[in-house]
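S.K.: only geometry, no sequence info:
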C-alpha cells in the first residue's frame, strides 16, 4: 500500500467516525458518544477508533468542529452572495430556519443541544461550545450594525438586542420542532423574522 493511499484511507475512516459521531451526539449528546459504541457501529476495534483521536474529549472537540463545518455550509455560506447588512441578515435567517426545518442533524440544532448539555460544566468542551456561539453572535451583530449604518434598519436599533432576539427565535423554533413536532413553527419563525427585520419598525 502506498503512503498516499494509506493517508487517504485514514482520513476517510476519520471522516466516517466523525459523521457517525455527529449524528449520535445531535440526538443523545456529546456525552452519549462512547468508543465502544462507535467501534461496534462502524465495524472497527476500540483501539482503531481511539487511535484517530486519542481521548473521548478530543473526539468531542473534533465532533464540534465537524458540526461547525456543516452549520457553516448550511447557514453562513448561502448568505455570502447577498449584500452585506439587512439583505444578508434576511438570507441568513431563512437559511437558519431551513436548516432547522429540514432536520440537518437528527436531534435538531447541534449547538443548541450542546449548549444545554455543557453550559453548567466547566472544561474545554464547554469553552469550545461557547466560542462557536460567540463567533456566530459576532457575525450576526456585524451584519446588524451594517444594516443600521446603511439606514436599512432604524438608527435606534441596538445590534446586540437584535442578535439576542434572533437567537431566541432560533432556539424557540428548535424547541417547537424537536419537542412539540409543531409543523407551524417554521412559518411562525419566518413571520417573527420579517417583523423584526422590517425597516419600518
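M.R.: Nice, I can see it. Small disclaimer: the values here were computed from a predicted structure and weren't measured. Residues are numbered from 1 along each chain as shown.

S.K.: could you use CA atoms for every contact and neighbour count after this?
M.R.: Fine.

S.K.: what sits against residue 200?
M.R.: For residue 200, the contact set (Cα atoms under 8 Å, 6 or more residues apart in numbering) comprises 153-154.

S.K.: Three-state assignment for it, please.
M.R.: The three-state label given to residue 200 by DSSP: H, G, I helix; E, B strand; the rest coil is coil.

S.K.: state the distance from residue 126 to residue 108.
M.R.: Distance of residue 126 to residue 108, computed by Cα to Cα, to the nearest Å: 19 Å.

S.K.: neighbour count for those two, which is higher?
M.R.: Taking neighbours as other Cα atoms under 10 Å, residue 126 and residue 108 compare with residue 108 leading, 22 against 18.

S.K.: touching, that one and residue 28? I think so.
M.R.: No: shown here, residue 108 and residue 28 do not form a contact pair, counting by Cα atoms under 8 Å, at 10.9 Å.

S.K.: setting aside sequence neighbours, what's the nearest residue to residue 115?
M.R.: Sequence neighbours aside, residue 129 is the residue nearest to residue 115 in space, at 6.4 Å (criterion: Cα to Cα, 6 or more residues apart in numbering).

S.K.: ok, structure two:
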C-alpha cells in the first residue's frame, strides 16, 4: 500500500508539472521551459523534478506527449463519437475551435506554436513534433476520405487537400484571434469550412447551416 501510494503521489505530481509546463510553453515557448523555472513556480525542489526528467529535452518531449493526450481527450475522442463521414470531419473541426475558445492554454495552440518554434531546429524535439503533425494530418485526411467513400462528399473531392484546408483555417484562426477578436475569427473559421463542406456534400442537409 505504501508503494502504491507513493506511485500515485508521484503520478499526480508529474501530471501537475506537465499541466503547468504545457500552459507555460504556449506563452513562453517550448524552448523556454526549464526544470528550475517549473520548480520555483510550483514550490517544489529542482531535485524532485529530476526524478521525472533528467534533462530539458526529456521534459520537452514529455510536454509534447502530454499535449497529445490532451488533444486526444478534447478533440479526437469526442469527434469520433459523431456519425462517420462528413459529420465526423465537421465535428473534429468544431471541437478543435471550441477547445481554443476555452482559453485553457494561454498561448492558444501548443502544436501550432511549437511547430513554428522548432521548424528550423533539427533534433529530437522537432522530430517528435513532425511525427505528431504527420499523424494529425493523416487523421484528418482519413476522415475526409471516409466521407468520400461513404458518398457523403463528391467523388472528385481531394481528401488531402480538404484536410489541408481544415488545418489552415484552424491554425489561422487561433493565431489571429488574440489580435482580431476571438468571436469573429472563430466564426469565420467555422463558416469557411462548413460552407466548403456543404458545397462538396451530396446531401448538405446533414450538416448545420453557417451562422
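M.R.: Nice, thanks for sending it over. The shown structure was predicted, so the numbers you read here are calculated from the model rather than taken from an experiment.

S.K.: re the thing from before, now check structure 2 for the residue matching the residue nearest to residue 115 of structure 1.
M.R.: Taking TM-score structural alignment, the alignment pairs residue 129 of structure 1 with residue 129 from structure 2.

S.K.: quick check, that match in contact with residue 116.
M.R.: No: the pair formed by residue 129 of structure 2 and residue 116 falls short of the contact definition of Cα under 8 Å, at 10.3 Å.

S.K.: between the two, point out the one with more neighbours.
M.R.: In terms of neighbours (other Cα under 10 Å), residue 129 is the more surrounded of residue 129 of structure 2 and residue 116; the figures are 21 against 10.

S.K.: ok, average deviation of the helix or strand that contains residue 179 of structure 2 from structure 1?
M.R.: If you go by DSSP states H and E, residue 179 of structure 2 is part of helix 159-180. Here helix 159-180 of structure 2, set against structure 1 after superposition, deviates by a mean of 1.1 Å using mean Cα distance after the TM-score superposition for structure 1.

S.K.: wait, residue 105 of structure 2 touches residue 20, no?
M.R.: No: counting by Cα under 8 Å, residue 105 of structure 2 stays clear of residue 20, with 9.7 Å between them.

S.K.: so the two - more neighbours on which side?
M.R.: residue 105 (19 against 15).

S.K.: now do the SS call for the residue mapped onto the more buried one from structure 1.
M.R.: Mapped onto structure 1 by TM-score structural alignment, residue 105 of structure 2 lines up with residue 105. Of the three states, residue 105 of structure 1 takes coil according to three-state DSSP.

S.K.: likewise residue 193 of structure 2?
M.R.: With three-state DSSP as the basis, residue 193 of structure 2 sits in helix.

S.K.: so how far does the helix or strand harbouring residue 115 of structure 1 sit from its counterpart in structure 2?
M.R.: Assigned by DSSP H and E, residue 115 of structure 1 belongs to helix 110-118. Taken over the aligned residues, the distance from helix 110-118 of structure 1 to structure 2 averages 0.4 Å (mean Cα distance after the TM-score superposition for structure 1).

S.K.: buried sites along that helix?
M.R.: By neighbour count with 16 or more other Cα atoms under 10 Å, helix 110-118 of structure 1 contains the buried residues 110-115, 117-118.

S.K.: any idea how far that helix is from the middle of the chain?
M.R.: Offset of helix 110-118 of structure 1 from its chain centre (Cα atoms, centre = their mean, to the nearest Å): 10 Å.

S.K.: then stretch 148-167 of structure 1?
M.R.: Relative to its parent chain, stretch 148-167 of structure 1 has a centroid offset of 22 Å by Cα atoms, centre = their mean.

S.K.: end to end, how far does that stretch reach?
M.R.: End-to-end for stretch 148-167 of structure 1, by Cα to Cα: 19 Å.

S.K.: equivalent analysis for stretch 49-63 of structure 1, please.
M.R.: Counting by Cα to Cα, you get 13 Å between the two ends of stretch 49-63 of structure 1.

S.K.: check which helix or strand covers residue 52 of structure 2.
M.R.: Under DSSP H and E, no helix or strand contains residue 52 of structure 2.

S.K.: neighbours of it, how many?
M.R.: Close neighbours of residue 52 of structure 2, defined as other Cα under 10 Å, add up to 16.

S.K.: identify the residue nearest it in space, chain neighbours excluded?
M.R.: Nearest one to residue 52 of structure 2, counting by Cα to Cα, 6+ apart, is residue 14 at 7.1 Å.

S.K.: and for residue 143 of structure 1?
M.R.: Spatially, and ignoring its direct neighbours in sequence, residue 143 of structure 1 is nearest to residue 85 (4.5 Å; Cα to Cα, 6+ apart).

S.K.: now the particular helix or strand that has residue 48 of structure 2 in it on structure 1. Mean distance?
M.R.: Using DSSP H and E, residue 48 of structure 2 maps to helix 46-50. Average distance, helix 46-50 of structure 2 versus aligned residues of structure 1 after superposition (mean Cα distance after the TM-score superposition for structure 1): 1.4 Å.
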